[in-house]
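Participant: how would this look folded up:
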Amino acid sequence: MINTEITTVEIFKRTEGDEGGTHLVAVKLGQNAKLLTAPVSPTRKIVFYGDSITAGMGNEAPHNTGDSNPVDKNHYLSYAAITARNLNAEFQSIAKSGIGFMISWFDFIMPQYYDQLTGENDNQSQWDFNRWQPDVVVVNLGQNDSWLIDDQKRLTATPEQIVRAYTNFIQTLQEKHPNAYFICALGSMDATDFNNRDNHWPEYITTAVHNIKQLDKANGQATNIDTLMFRFTGYGAHPRVNQHVDNADKLTAFIKQKLSW
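Facilitator: You can find the predicted model right below:
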């Protein structure tokens, strides 16, 4: 009797680039086993640029504990990865906890980090954007900027400066991904607390996107960009898996509507 059992192996890094490297050294096959042709990759492609929310920080932690332990971080169960599976899309995530587009909890920001080949903090590696072009670009940044500018007062920035900095970064990404549809997202932590009258971060994002749309129209270009807000639920820590699932469902439906996927 011939055993025709087929086993599929998926290797997925749960944690971030600077939290241990992943190296596939060898594959050892059993007697009479053989490697089959790899499955065909999905034709749809999505890239995510984000911070700890996108990375999945603390998403598997108990609700009544801290969320900074790497063992509780599972990017496979982040809204990004779940959305990609919902849409049968190949995806990439350029995400780092603590990063912002104007200021981070460390000495570099996403406009300095986004184009690296490796995610091991700030380094000189360079990604070739021609190797892999997405259909959809999702940017979810601003949470750390809001904390560090509004709460920590580590950077003084006017609303105009914030909008300009965000606009400039999105336009840089548009140059790298010229044919992609852009979703400028925010949330679901307190940067999208719509009950806080002193919180203007959703307004900053929507204003920047509006300005980009107006400029595209003036230049006779298609306006392939929109905003999407993941509402703050009132939960004071990083989103847990149930919140990631909800946000993924919202993002999935949004992409399906916009691109007829």
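Participant: drop to CA atoms for contacts and neighbour counts, all remaining ones
Facilitator: Noted.
Participant: Would you check how far apart residue 39 and residue 10 are?
Facilitator: According to CA to CA, to the nearest Å, residue 39 stands 11 Å off from residue 10.
Participant: swap that for residue 64, sorry
Facilitator: 32 Å.
Participant: same deal with residue 189?
Facilitator: 31 Å.
Participant: neighbour-wise, which of the two wins?
Facilitator: In this view residue 189 and residue 10 are compared by other CA atoms under 10 Å, and residue 189 has more residues nearby, 19 against 5.
Participant: can you give me the helices in the stretch 51-200 of the chain?
Facilitator: Secondary structure of the stretch 51-200 of the chain (DSSP state H, counting those that start in this stretch): helices located at 52-55, 79-86, 110-113, 143-146, 159-176.
Participant: possible to save those helices as TSV with mean neighbour count and distance to residue 104?
Facilitator: Below are those laid out as TSV (neighbours: other CA atoms under 10 Å; distance: least, CA to CA, whole Å):
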stretch	mean neighbour count	distance to residue 104
helix 52-55	26	11
helix 79-86	22	21
helix 110-113	18	8
helix 143-146	23	6
helix 159-176	16	14
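Participant: can you list these in CSV and add distance to residue 237?
Facilitator: Output for the helices of the stretch 51-200 of the chain, formatted as CSV (distance: least, CA to CA, whole Å):
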stretch, distance to residue 237
helix 52-55, 10
helix 79-86, 16
helix 110-113, 22
helix 143-146, 12
helix 159-176, 25
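Participant: this one next, for a side-by-side:
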Amino acid sequence: MMERVTQMDKEIFRSHLMQAMDKIRMRDQLEYEEVQLLVEPMHEPDKSLNGADEMMRLVVLAPNNVQHRQFTVDEAVNLLCWHVPLVPLWIDVSLVEAEQKREANSELNRRVHMNISANEELETIAISAVPHMKIHGRTTGQRSPVTLFWTGSAVECNVKGAEFWVEIESSYDLLEPWISIIINGVPVSRQMLIRGRAWICIFRGMNPAVVKNVRIIKDVQAMSVDPGNSLQFHAVKTNGAILPVEEKPLKIEFVGDSITSGEGAIGAKTEEDWIPMWFSALHNYTFMTAEALHAEYRVISQSGWGVLSSWDNNPNGNMPEYYEQVCGLLKGVQNERLGALEPHDFSSWQPDVVVVNLGSNDDGAFQSPAWTDPLTGQVYKQRLNEDGTYHEEDLAKFEKAVEQFLIKLRKNNPHAHIIWAYGMLGASLLPAIYRAVDAYQKQSRDHAVSILQLPNTTEETIGARTHPGELSHRRTADVLTDYIQRVLK
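Facilitator: All right, here's what the predicted structure looks like:
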């Protein structure tokens, strides 16, 4: 018989519990190395309970905390003595029938074994050997590893399993890559990638019988100012199966500048730093339009670039010159090795619609100082007249560049409807674009080319870095979606 209890704390409670268990062991002549405890609250209908008792009954000893659970001695003591210095004065300790205990232990062991096996059974597969892995965006035929170059480029697959990882390699000198993760059509994660090669867990603990659509998207444009920037996918690992991805009925290619790269589409209006954090492939009219039309899409874009020159009059910053390469605006030995300068195989992916959103930086060139070629000393400047109007000769150069780009687009995309969409940061060059498109159509008799004026960005819809924000991109996506639907009828 145990002595009368006159005081109690956590250590005394544990000591008395161990004494009771030891008496049961000797009484029943049991031999064991490890003890597991079941906690079964007993309802006493005639006993009044204070606040601490009610908390113990309703929270600590609630069925979801104790039912069908087995505790170690320390776990049980911590549970029952959670409200120190208030500690139970007495508990009833009894032995569970040996057969019942063996079944419970067997079930517990089986569950533990299954959980361990699930982790051990993750299969690593090289990206080149992954069945049904869909690659979005212009890239090379190289699949060991897969390199993503452009904004909105992605890898996509359907996974039937509980857990899924990807092995990613990130490289940069100045400007780090960012990615966004979409599961079943909903963005769930966005992150900066550090240098090096690492495994990233996309999901775990999900229902293994349910198919999950996974897209991992490059959030940042091809960085022409950082030759060391790259993003590659080496492998995946999962405990499930990779299943085919649904083919979408429409393909759209977007060609543009910083607006199309999603610069400033995320972040506060006060942000002015030119860093990858403030680029977004998702808060972007390209993504929004493609989603609304249930379309597969690609983006070819670069901040500051135009049709004839970049915003600062540099003639090397023109998109048409590099359009026929995989990602020719990238420089350096690393990008050449990755295949960025290779000719693009247009037969591998033919768009139904090509949307060109260029002209904002060409307008900026008229407002900016001259640019001098450091190698030749030649000076380049799109001029304004004294009254602020565009210099006729220089405006004609812009119109000719638009016309020539349309010829190149049609040569490589013979069946696409081409839409020159312009106006998110003003539309002062719109009359010149109209003249250029008209000249092209008269020469080519190609009537599958049209012009769409986009909604201008306002104080309400502006984003970071004085660029269109998410609201502006949404307004543009709505207008563009409606227009494409009408064009393709």
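Participant: how much space between the closest residue in space to residue 440 of the second structure that isn't next to it in sequence and residue 302 of the second structure?
Facilitator: If you skip the residues right next to it in sequence, residue 440 of the second structure has residue 403 as its closest partner in space, 5.6 Å away by CA to CA, 6 or more residues apart in numbering. Using CA to CA, residue 403 of the second structure is found at 20 Å from residue 302 of the second structure.
Participant: again with residue 449 of the second structure
Facilitator: Taking CA to CA, one finds residue 449 of the second structure at 23 Å from residue 302 of the second structure.
Participant: before we move on, the earlier item: of all the helices of the stretch 51-200 of the first structure, which lies closest to residue 129 of the first structure?
Facilitator: helix 159-176 (6.6 Å; CA to CA).
Participant: counterpart of that closest one in the second structure, which residues?
Facilitator: Under TM-score structural alignment, helix 159-176 of the first structure corresponds to residues 395-412 of the second structure.
Participant: Identify the residues contacting stretch 252-259 of the second structure?
Facilitator: Stretch 252-259 of the second structure has contacts (CA atoms under 8 Å, 6 or more residues apart in numbering) with 260, 286, 290, 295-306, 319, 351-358, 361, 467-468.
Participant: from the residues you listed, which ones fall inside strands?
Facilitator: 295-301, 353-357 (DSSP state E).
Participant: how about the residues you listed in a markdown table, adding neighbour count?
Facilitator: Formatted as a markdown table, those follow (neighbours: other CA atoms under 10 Å):
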| residue | neighbour count |
| --- | --- |
| 295 | 17 |
| 296 | 18 |
| 297 | 23 |
| 298 | 25 |
| 299 | 26 |
| 300 | 26 |
| 301 | 28 |
| 353 | 23 |
| 354 | 26 |
| 355 | 25 |
| 356 | 25 |
| 357 | 25 |
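Participant: Save those as a markdown table, and put in distance to residue 430 of the second structure too.
Facilitator: Shown next, in a markdown table, are those (distance: CA to CA, whole Å):
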| residue | distance to residue 430 of the second structure |
| --- | --- |
| 295 | 28 |
| 296 | 28 |
| 297 | 25 |
| 298 | 25 |
| 299 | 22 |
| 300 | 21 |
| 301 | 20 |
| 353 | 21 |
| 354 | 18 |
| 355 | 15 |
| 356 | 13 |
| 357 | 12 |
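Participant: Specify the local secondary structure of the residue nearest to residue 147 of the second structure when sequence neighbours are not counted.
Facilitator: Of all residues not flanking residue 147 of the second structure in the chain, residue 232 sits nearest, at 4.4 Å (CA to CA, 6+ apart). Following DSSP: H, G, I helix; E, B strand; the rest coil, the label given to residue 232 of the second structure is strand.
Participant: Quick one: closest of the helices of the stretch 51-200 of the first structure to residue 68 of the first structure.
Facilitator: Of these, the one closest to residue 68 of the first structure (CA to CA) turns out to be helix 52-55, at 9.9 Å.
Participant: Run the chain-centre distance for that closest one.
Facilitator: In terms of CA atoms, centre = their mean, to the nearest Å, the gap separating the centre of helix 52-55 of the first structure from the centre of its chain is 7 Å.
Participant: Output the residue interval of the second structure matched by it.
Facilitator: Aligned by TM-score structural alignment, helix 52-55 of the first structure falls on residues 258-261 of the second structure.
Participant: That stretch vs the first structure, average distance?
Facilitator: Compared with the first structure after fitting, stretch 258-261 of the second structure has a mean deviation of 0.4 Å; criterion: mean CA distance after the TM-score superposition for the first structure.
Participant: residue in the first structure matching residue 218 of the second structure?
Facilitator: Using TM-score structural alignment, residue 218 of the second structure pairs with residue 13 in the first structure.
Participant: How many residues are close by its match?
Facilitator: There are 13 residues near residue 13 of the first structure, going by other CA under 10 Å.
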